[in-house]
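Student: For reference, the sequence and a predicted model appear below.
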Amino acid sequence: MRILENVEELQSLVGEEIGTSNWMAIDQERVNLFADATDDHQWIHVDIERAKKESPFGGPVAHGFLTLSLLPPLVNDIFKVEGVTTRVNYGLNKVRFVAPVLVGSRVRARVTLKSVEPRGEGRYMICNEIAIEIEGQDKPACLAQGLTLYIL
């Protein structure tokens, strides 16, 4: 994990790649738990035998929104800014699901810092360009611009 001394050090990195997270395994249990949490039990995610036979992907795949939900833990694995007391998920500017994540794959995040904008006393809006990469694949699973409000 990369430790930055303060927001000023973070600001000096605008336009640069900050780093990559560790790999995270996407197993069937994680997919099933996400299906239960979201009431999305579409067969391409949870019916292993049918997905192997009928899915254009050759097996079950993770939900796109499951992949997206991994942004916080993956990004938190990459860097930390000292002096920030609170980080608030502010939303997303743009999201694209580029390639399916087959169950059994591993994913990681690659983060490039797009902007750091002051938002009042001790507050900064951080915009990261994030690619969720699939191990051994050329295409990323997901491309997103994530917004986080930092409060000092």
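Tutor: Yep, that arrived.

Student: going forward, measure contacts between C-alpha atoms and count neighbours the same way
Tutor: Fine.

Student: Run through the neighbouring helices and strands of the longest helix anywhere in the chain.
Tutor: What stands out as the longest helix in the chain, according to DSSP state H, is helix 28-38. Helix 28-38 sits against helix 43-46, with contacts defined as 3 or more CA pairs under 8 Å, 6 or more residues apart in numbering; DSSP states H and E.

Student: this is the other structure I want to compare:
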Amino acid sequence: MIVINNFQEFEQQVGNDLGVSSWHTITQEQINKFADATLDHQWIHTDPERAKTESPFKSTIAHGYLTLSLIPHLWKEIVTIGNLKMEINYGIENLRFAQPVLVDSEVRLKVKLAGLLNLRGVIKATMSIEMEIKDQRKPAFSGDVVFLYHFVD
């Protein structure tokens, strides 16, 4: 795991592959809880019996936004940001969902630090990310996520 405590340490990582998280299994329980939280109960996510017969995947699939919501958790397995006042999710750019994540699939996050800007003491970090699906060629998604970091002075 990489530890970053300030802008200079962050700057040394620009262009580098920062690492890969551990595998995380997407369960039906997690999908159902996400559906409850977001009010998105589309059957392709929440009805295993119907999905077996009517879905082209023959299984329920995770919400695309559920997979995206795992980014902060999995990111923290790759890099520890210390000496921090605040971290803010700032944006997602060039996002493409490449394939659905079937229930009980394992996913992990792969991260490269694409860019870094010091905006008068607020650090804007752009990470190129890919969510890999175990035993699949194509990722669940790829794109760039942007975080803002406020370090302690």
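Tutor: Received the coordinates, thanks. The structure presented is a predicted model; accordingly, all values stated were derived computationally and were not measured.

Student: can you pull the contacts of the residue nearest the centre of structure 1?
Tutor: Nearest residue to the geometric centre of structure 1 (CA atoms, centre = their mean): L71, 2.4 Å. Neighbour list for L71 of structure 1: A109 [criterion: CA atoms under 8 Å, 6 or more residues apart in numbering].

Student: that older thread, the longest helix of structure 1 vs structure 2, average distance?
Tutor: Once fitted to structure 2, helix 28-38 of structure 1 is off its aligned match by 0.5 Å on average (mean CA distance after the TM-score superposition for structure 1).

Student: Map D17 of structure 2 onto structure 1.
Tutor: When structure 1 is aligned by TM-score structural alignment, D17 of structure 2 is paired with E17.

Student: actually H150 of structure 2, not the one I typed
Tutor: Using TM-score structural alignment, the partner of H150 of structure 2 in structure 1 is I151.

Student: need the contact list for the closest residue to that match other than its chain neighbours.
Tutor: Nearest residue to I151 of structure 1 in three dimensions, chain neighbours excluded: R123, at 4.7 Å (CA to CA, 6 or more residues apart in numbering). Applying CA under 8 Å, 6+ apart to R123 of structure 1 gives the contacts 149-152.

Student: Specify the local secondary structure of D135 of structure 2.
Tutor: Assigned with DSSP: H, G, I helix; E, B strand; the rest coil, D135 of structure 2 falls in the coil class.

Student: and what of E77 of structure 2?
Tutor: Under three-state DSSP, the three-state class of E77 of structure 2 is helix.

Student: And for Q8 of structure 2, the neighbour number?
Tutor: Look at Q8 of structure 2: counted by other CA atoms under 10 Å, it has 9 neighbours.

Student: Next one: it from G15 of structure 2, what distance?
Tutor: The gap separating Q8 of structure 2 from G15 of structure 2 is 14 Å, by CA to CA, to the nearest Å.

Student: Please apply the same query to M1 of structure 2.
Tutor: Taking CA to CA as the measure, M1 of structure 2 falls 17 Å from G15 of structure 2.
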